[in-house]
Each structure stands twice: as structure tokens, then as C-alpha cells.
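A.B. asks: Structure here, sequence nowhere to be found:
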């Protein structure tokens, strides 16, 4: 394996800027590595021709020679998630219903990465229309886990998570509605950060006001890389009216913070409400001692809120938004059959919602925010597992049973992630180790609204104590590289 693909994003950036290595050398190393690795995990799709990419990298070197430095991602290969528009590449959304014509413009977060100097090599694979935490679709197939090719990579940013872990990208973007940045990060032993709602402009195409569940954000193998990409993505955009300014910096030095005396609330499984595999809980509970080792006090807590009501609230919001988004396909019988059954169920369920249903759900969501806000009067940060089970077999679309409890929908096995989403809070999945099966797991650090910097700082402090992400699947990669 080429040494260049093992570098973290900031180290690679520094090497390019100092001209220790050329952009063309970097691109060549990554393309050779992707050619060997990608067939095993199916993480990167719509890959552009190598000669085009090498020519772009050569032009990036020429700019450097002229003293023109575009930014910290100058000449670095990137692959946006296949839900985000990227000029010159198709955005399939994992569906045969989408046009495969190249996009004519960039989504806001993609444009900012382009402005920072990145070269887009392709897209990362997703679940169909981003629905479900398993990245499979009829166009490209399933993305496999970096630590066990027989298991799923999570989703819907599964391609991003697996590509990062397999060293096919230095850093990656994703989006998160129902854990789509957090779940694949946990399943692939990397970091995935869902920012405060509005920190990263969402769009800027399509509906701009009602969609307040999903947000785009960064993934990386180190917290410093995640923070740097977040600083690139974040900030107000007048084309996205619900976006906001941010004071988060990409300077790694500002991630250092003393957490002595910080108060941490452990939500666990909400006092038995959530079915979570025993070993997932064991790993997360063992990681609580790491918070104590950096000076925090950890106590178990629970929000004063009926958790089943939160799930009902989630269903209304999700079906309302997903149903509206996909209704144009569902209305046409010829196209309806091309939607996977779970997508059809979302639209069908949404058709029965009334304005009163949506308003009541919004009131319930508001009450949930107030309940979590009250917890933050006692605690600085909250903790939850990132998933309720380890990655399952790729032949399984979604699990019907978790920890002995039947799942009544295709996405209930990821119920653990909906709390931060509905409250619009920053939440970061950090690695917490490996199960006896050799599979990784993560835990969510949840901060108060707009304390994105604090969440990153706490993750950085933990990384210094337990750099789990350094234990990448290098043995697998080395074996495949021979």
C-alpha cells in the first residue's frame, strides 16, 4: 500500500502545500489503491476516467508552481455523497428514477470543497434516496463493511464510511437525517459529525424551508480532519435561508481543552426502552471510564419525556417530508414500482397525514427539545450508543429483531439516533472499540445547540486517550495490496 494513502487529510494537505509530494503523485497513488480496494467494498461509484483525473492533478501542480494555492484541499481527491449535486458528475441517489446526466452545478457544501481545491473523482455509494441505514441500491449494489466484507457498511453515507476506513479517501462528506453520518462512522471505526441544524447550508436546490431534519456534515479518520472539513462546509449562505454563521475553526490547536469538572450524562438505552445488543452496551459503558480519565464526571440520566411518543413524532415528520419528496414518483404507476417497498411505505403513510397531525408532531418535537434543554442545565454533554447492533449480513435488507425485540418498521433498529436529529443538536459518533466479532462500534457525543466546537473538543480529548481509529483494517488492506 502506498504511503500517501495512509496519511490523514491534514498531513496530506501539508505535504502537498510544501511540495514534498505532487498532486499528480497523490492522485496516482489513490487511483491505484482504489482499483485494488473498491471491488471488495463497493464504496466509490461513478468513478471518472483516470486520465482526466491525472490531468486535473497536473494542472493543480502547475498552479502551485505559479504560487497559486487554492486552499487546504488543493489537489486532494474527493468523492461527494451520491445525494449531493456535483458539477460534471451524475447524482443518481441510488435510484433508476434519477437522471444519470452530469449535474450542471454544485450543492453549497460541494462548492465550498471545490473552492478549497479538491478534485472530485466520483461519488460515494448510498442507500436508495438515502432511505435506511444500509447502503444498497439497484444501480450499484451494496457497500460492504471495511472490517468484514460480509457485513454492511451502514448508511446512508455507507460509501463514505467504508471509503475512509479503506484509505480510498483522505476525508469525506455525508448527510444525516436518521444517523447517516453517525451510523456508518460507528460501523467503520471512523468519526462522523452531525452539526447543529443550519450550521452547514443544506441545498441549495429544491425546497428550502420545511426540511429541518437532514443536514450535511463531515467524516474523517481523525477529529482534526473532521473539524477542518466542517470549517470548510459551514457558514451562512444567502441561498439557504435557514443556514447560520459558525465560530468553529479548522485550527487543530483550538481543539485542545481541559475537561476537568465537565458533567456528562449517560442516556444508555433510556432505562430499557431501546433494545440494544448486550455487547454494544458493554463497549459503550466501558468507554465511560475514558471520560472520567480526562476529568469528567459521568452520571446516568434520562429526559423527562415519553420515548414512545418521540418515535411517533419521528414517524410523522419523516413520512411528511419523505412522502412529499417522493410523491412525484409514487403518483405515476409506471415509476412507482421502481421505488423500493420501504420508500413506497413512507409515501403511502404520509398520504394519510393531516395538517393537525403535522402540527401536533411539531408541538411534540418542541416539547422534546425543551426536555433535552433541561438536561443541559445539569449536564454539559450527553452520551448515547451510535447504533443498537453491530453491522449485519449484507444479504439482509434490514433486521427484523434486535436484542430479542421485533422491529415493526424498516428503520426502527436505528431509533437510537432520532433524539439529536429532532432536537437539531450537534452529535458526533466516536469510536469506542471492537466487539468479540472484530467489528467496530461507536458512541454519540451530544452537545447543546450551537456547541459544535465543544463536541469536537470533547471528541479530540478522547481521541488523545484512545485513538481507536488508528486501528484501521490495515492487515486486510495490506493483504489485498500484495
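C.D. replies: Cool, got the structure. All values derive from a computational prediction rather than experimental measurement. Numbering: from 1, shown residues only.

A.B. asks: only C-alpha atoms for contact and neighbour calcs from this point on.
C.D. replies: OK.

A.B. asks: list the buried ones in the helix or strand hosting residue 159?
C.D. replies: For residue 159, the enclosing helix or strand under DSSP states H and E is helix 158-165. By neighbour count on 16 or more other Cα atoms under 10 Å, the buried set for helix 158-165 is 158, 159, 160, 161, 162, 163, 164, 165.

A.B. asks: do the same with stretch 34-42
C.D. replies: Residues of stretch 34-42 classed as buried: 34, 36, 37, 38, 40, 41, 42 (neighbour count, 16+ other Cα under 10 Å).

A.B. asks: got it, and stretch 364-384?
C.D. replies: For stretch 364-384, a neighbour-count test (16+ other Cα under 10 Å) marks 364-365, 367-373, 375-376, 379-384 as buried.

A.B. asks: Kindly report the same for stretch 261-276.
C.D. replies: 262, 263, 264, 265, 266, 267, 268, 269, 270, 274, 275, 276.

A.B. asks: from those residues, which ones fall inside strands?
C.D. replies: 263, 264, 265, 266 (DSSP state E).

A.B. asks: now, which of these sits nearest residue 348?
C.D. replies: Nearest to residue 348 out of those is residue 266 (Cα to Cα; 37.0 Å).

A.B. asks: Let me see the contact set for that closest one.
C.D. replies: Residues near residue 266 by Cα atoms under 8 Å, 6 or more residues apart in numbering: 298, 299, 300, 301, 382, 383, 384.

A.B. asks: Over to residue 325?
C.D. replies: Contacts of residue 325 (Cα under 8 Å, 6+ apart): none.

A.B. asks: now swap in residue 379 and tell me
C.D. replies: Applying Cα under 8 Å, 6+ apart to residue 379 gives the contacts 262, 263, 264, 265.

A.B. asks: What sits closest to the last one if chain neighbours are left out?
C.D. replies: The one in question is residue 265. Leaving aside its sequence neighbours, residue 265 sits nearest to residue 382 (Cα to Cα, 6 or more residues apart in numbering; 4.6 Å).

A.B. asks: Mind checking what secondary structure the one you found has?
C.D. replies: Following DSSP: H, G, I helix; E, B strand; the rest coil, residue 382 is assigned to strand.

A.B. asks: Does it touch residue 443 like I think?
C.D. replies: No. Using Cα atoms under 8 Å, residue 382 is not in contact with residue 443, being 10.4 Å away.

A.B. asks: related to what we said a few turns ago, restricted to helices, list the buried residues of stretch 364-384.
C.D. replies: Among the buried residues of stretch 364-384, the members falling in helices (DSSP state H) are 364, 365, 367, 368, 369, 370, 371, 372, 373, 375.

A.B. asks: try it against this one:
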């Protein structure tokens, strides 16, 4: 097997045992990037090859510092990385080169990972479609005329094409889950607080977004999750969790899995998505799991209204200073900020009360089910030139992000969710499903996902081949 398809678990084992050098892995990584990145535009702000080779050679001479020692990694361009342009995809930050690392970058470097550059993202991570005015669009490696999703689109594409073995992402409204689905890889939205956010600004009120790992298997997800996890004493909501790695398949006989489908018809879905996910769920039935259709447990519209208010409130908090400075911002960012600025404290209290009601309802569900499942996306990858979908099966989308509503039940209350490949539709495009559980069940979800992966091997059996997408772009 070529190095670009070897698992991260195998790569780090070979590096630590001396069967593979960091220099050889870096050379193979740079060759793979040169071969395919021009087709998909997933990795941006790539550091000079000579500098990276020197760093890899130094890693070979040094004592191993941690579990990722010598492994190349690119960090999502919403994270500040010292010495590397950190733009968040925004013209307002296109020349910004931080002097210090954000905590995520610091943790990766502390384990010995070699940071080679960034992965592309939508401007400020808004919208599940990776394009921005700084670096342009990242293309889907299964069809270069289609979106790769987002906001962790560059990360997902880099994994799917073998340019990286591990990638970090972040998820407010499906930003780990949607691109995982559309690129045939895995992504984990951790329990909120397991992976601490950057300890800056206001840190008590906003519990919507989280950082998390992406990879081509649950085993690799567990490896990176342990690196990113752990409390930060500067952050008030950090949690201490048991190690997730090594991930091994769990016993499945008798487990109960609830299938929520399209939430009783409340969440529009394009044709073929539900059928594909139901077929994938058959794998769990074959394992001896009891898979049941779950009636809508809570009002989808109430969740949606709670979500958009809390999200706008959070975005207005994080981007308000740029708005006040009249920085150049995209329309969706301005829409979110202005909605948030107009909200009263009573509106926010009402939105959070709905969130609390859903949390209590979900807690009762998890007394009956070991995991719940929804599709990871409501539509197949769409035209890459389209900013966002405006309708699904004739149902008009009333906001720029309504087409991502299926991610809200998880995001609203900070549950862990493993995005898993579900296979391919009739058009040859990938799709996925999100399996989620109660807070703190991250390791259980990974173990159940590992059993599924052992039986399906979707990323390995249908690897992306971006060098075959030229005709699709013509």
C-alpha cells in the first residue's frame, strides 16, 4: 500500500519503531500534494518544501516527543498558527501571520507533529461550502464540479485524497459532519468541552462550536482525539475524559440504535439519501443490533428557532469587532451579526430554555437507546459555483443555512457525534450518516464506529482519485 493511504495509527507506529523516517514520510507527503492539490485546492499556505524537509530530518535525529512525532499535518485555517498566514478565509485577515500558536496548534506541535500549512475553509467558517475570497474554492475529489462541504472542507478533501493521514476540524453546524459525508471520510464532533476552545474573549455563554478530529477510520480519529482532548486551566468548561485510543470494535449484540430519518418529514431530504443511510444501518442489524425507527421526539421547528437565535448571538459576539471596524465581510456574516445585535436578553433566555427542554428530552431517549442516527446531510454535493442551496425537493430554504438543519439536534445541546461514510448514490457521490449519543459517550461511539468500519471500509474501498476529475471540470 502506498504511504498516502496508510492509516495514521500505522504511520506513527512505523515512525516510532524506526521502520519509517519522518523525512521519507514528508517527501511522500509533498509529492502527493504536488500531484493532487492543484486539482482540489484543499491545502493552502503550504510552507516551503526545503524548510519542511529540514524539520523532518531534525525530527529523525531527535528523541520522540509524543504520539504524533514526525507526522505531517495541516491545520484548519480558522486556527492561528505561529509563522503561517492565518486568514480565516477573510480579506480582512489575508496578511495576518500570528506570532503565537492557538492552543490546538500548540498541542499538535507538542506531540511532535510537523505543521506543513493550513486546510481551506469558508470565510470565518460560515456555511457548509468551502470557498473564500483569499484562496478560492476547494473542489470535491469525487466530482470537481461539486462542493466538498464545509467548513472543514479542506481537511476532508486532504484526507480523502491521501495528502494527510489526520486532520483537525471544527463543528458548529455540521462543519465536521457534512464534509465527512461528502468526501467519504470520518469526523467526530466531540462532547462539548472535551476539546477546549481557544481561551479568549467571553468563555461562559456560547456552547455551540467545538474543535474535533477527522480521519479515514475511527481508530485514527481516536488517536487525534486524545491529542486534542484535556482541560485547559484557562477555560471554565474543560472536562477530563478517559483516553479513547486505541480504539477497538465493541461487542454489538443487543445494542439498540434509533433511526430518526427525516424527523417525521420535518427535515427535507433529497431523493436517495434516506434509502442509502437505511441500507448502511443494515450493517448494524447484521451485527445483532436492534435498529428501530424513532418518531420525532421534539419539535424540529422549535429547535431551529432556538438554534438560529443562539448562533447569531454567538457570531455577533465573535465577529462584532470586525463589523464595527467596517471590515469587508461576506453577506452571511453580516446577516448573522446584525441579527445577533438586535436580540434582547429575553429572546436569548427563551432560545436557551428550548435548548434545555431538548436536552432533557434527549436524556430520556438515551435511557432507551445506545445511539441515535440521522443523515449527515440533506442534499448531495451541489454545484461548486452556487453559494448555497436555495431549495430541497421544491421546499424553499429561508436562510443561507437552512439546508443544514439536520445537524442542529446534535449541535444545539453539545452531544458527541461520529460522522460515518454511508456509501455512494447512483451519481457516484458519497453520503454519510451521523451517529450520536449522550454527553461523554465519545469512546463508545468510536468503538461502535470501528465495528462498522471493519465491515465496510468505505474510505479504503472507494478512495478519491482527483487526477481523474479534469473532464468533470471542462
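C.D. replies: Yep, it's here. Source: prediction; values computed, not measured.

A.B. asks: Which of the contacts of residue 379 of structure 1 sits closest to residue 221 of structure 1?
C.D. replies: residue 264 (24.1 Å).

A.B. asks: Map the closest one across to structure 2 for me.
C.D. replies: Aligned by TM-score structural alignment, residue 264 of structure 1 pairs with residue 257 of structure 2.

A.B. asks: count of neighbours near residue 403 of structure 1?
C.D. replies: Per other Cα atoms under 10 Å, the neighbour tally for residue 403 of structure 1 reads 12.

A.B. asks: Aligned counterpart of it in structure 2, please.
C.D. replies: By TM-score structural alignment, residue 403 of structure 1 lines up with residue 393.

A.B. asks: Identify the residues contacting the nearest residue to its match once chain neighbours are set aside.
C.D. replies: In space, and not counting its chain neighbours, residue 393 of structure 2 is closest to residue 270: 6.1 Å by Cα to Cα, 6+ apart. Residues in contact with residue 270 of structure 2 (Cα under 8 Å, 6+ apart) are 378, 379, 380, 392, 393.

A.B. asks: Just flag the most distant two among those residues.
C.D. replies: Farthest apart among these by Cα to Cα are 380 and 393. That separation is 11.8 Å.

A.B. asks: Ignoring the adjacent residues along the chain, who's closest to residue 153 of structure 1?
C.D. replies: Spatially, and ignoring its direct neighbours in sequence, residue 153 of structure 1 is nearest to residue 145 (4.1 Å; Cα to Cα, 6+ apart).

A.B. asks: That neighbour -> structure 2?
C.D. replies: In structure 2, residue 145 of structure 1 lands on residue 140 (TM-score structural alignment).

A.B. asks: pretty sure its match is touching residue 157, no?
C.D. replies: Yes. Using Cα under 8 Å, residue 140 of structure 2 is in contact with residue 157, at 6.9 Å.

A.B. asks: residues shared between the contacts of the two?
C.D. replies: Residues touching both residue 140 of structure 2 and residue 157 (Cα under 8 Å, 6+ apart) are 40, 148, 183.

A.B. asks: which residues touch the residue mapped onto the last one from structure 1?
C.D. replies: This points to residue 183 of structure 2. With TM-score structural alignment as the criterion, residue 183 of structure 2 lines up with residue 188 in structure 1. Residue 188 of structure 1 makes contact with 145, 146, 147, 153, 161, 162, 165, 440, 441 under the criterion Cα under 8 Å, 6+ apart.

A.B. asks: Return the residues in contact with the fourth one.
C.D. replies: Going back to what we said before, that points to residue 153 of structure 1. Contacts of residue 153 of structure 1 by Cα under 8 Å, 6+ apart are 134-135, 143-146, 159, 161-162, 184, 187-188, 391.

A.B. asks: Among these, which ones are in helices?
C.D. replies: Those of the contacts of residue 153 of structure 1 mapping onto helices are 159, 161, 162, 184, 187, per DSSP H.

A.B. asks: The third one contacts residue 43, doesn't it?
C.D. replies: In this case it means residue 162 of structure 1. Yes. With contact defined as Cα under 8 Å, residue 162 of structure 1 reaches residue 43; the gap is 6.1 Å.

A.B. asks: Between these two, which contacts overlap?
C.D. replies: Residues within reach of residue 162 of structure 1 and of residue 43 at once, by Cα under 8 Å, 6+ apart, are 143, 144.

A.B. asks: Now do the helices in the stretch 51-200 of structure 2.
C.D. replies: Here the stretch 51-200 of structure 2 has its helices, by DSSP state H, counting those that start in this stretch, at 103-110, 153-160, 177-183.

A.B. asks: Residue 246 of structure 2 is nearest to which of those?
C.D. replies: helix 103-110 (18.1 Å).

A.B. asks: That closest one vs structure 1, average offset?
C.D. replies: Averaged over the aligned pairs, helix 103-110 of structure 2 sits 1.6 Å from structure 1 after superposition, using mean Cα distance after the TM-score superposition for structure 1.

A.B. asks: Quick one: the residues in structure 1 that that helix pairs up with.
C.D. replies: So helix 103-110 of structure 2 sits over residues 108-115 in structure 1, by TM-score structural alignment.

A.B. asks: ok now that stretch, how far from the chain's centre?
C.D. replies: Relative to its parent chain, stretch 108-115 of structure 1 has a centroid offset of 17 Å by Cα atoms, centre = their mean, to the nearest Å.

A.B. asks: now swap in stretch 103-123 of structure 1 and tell me
C.D. replies: Centre-to-centre, stretch 103-123 of structure 1 and its host chain are 17 Å apart (Cα atoms, centre = their mean).
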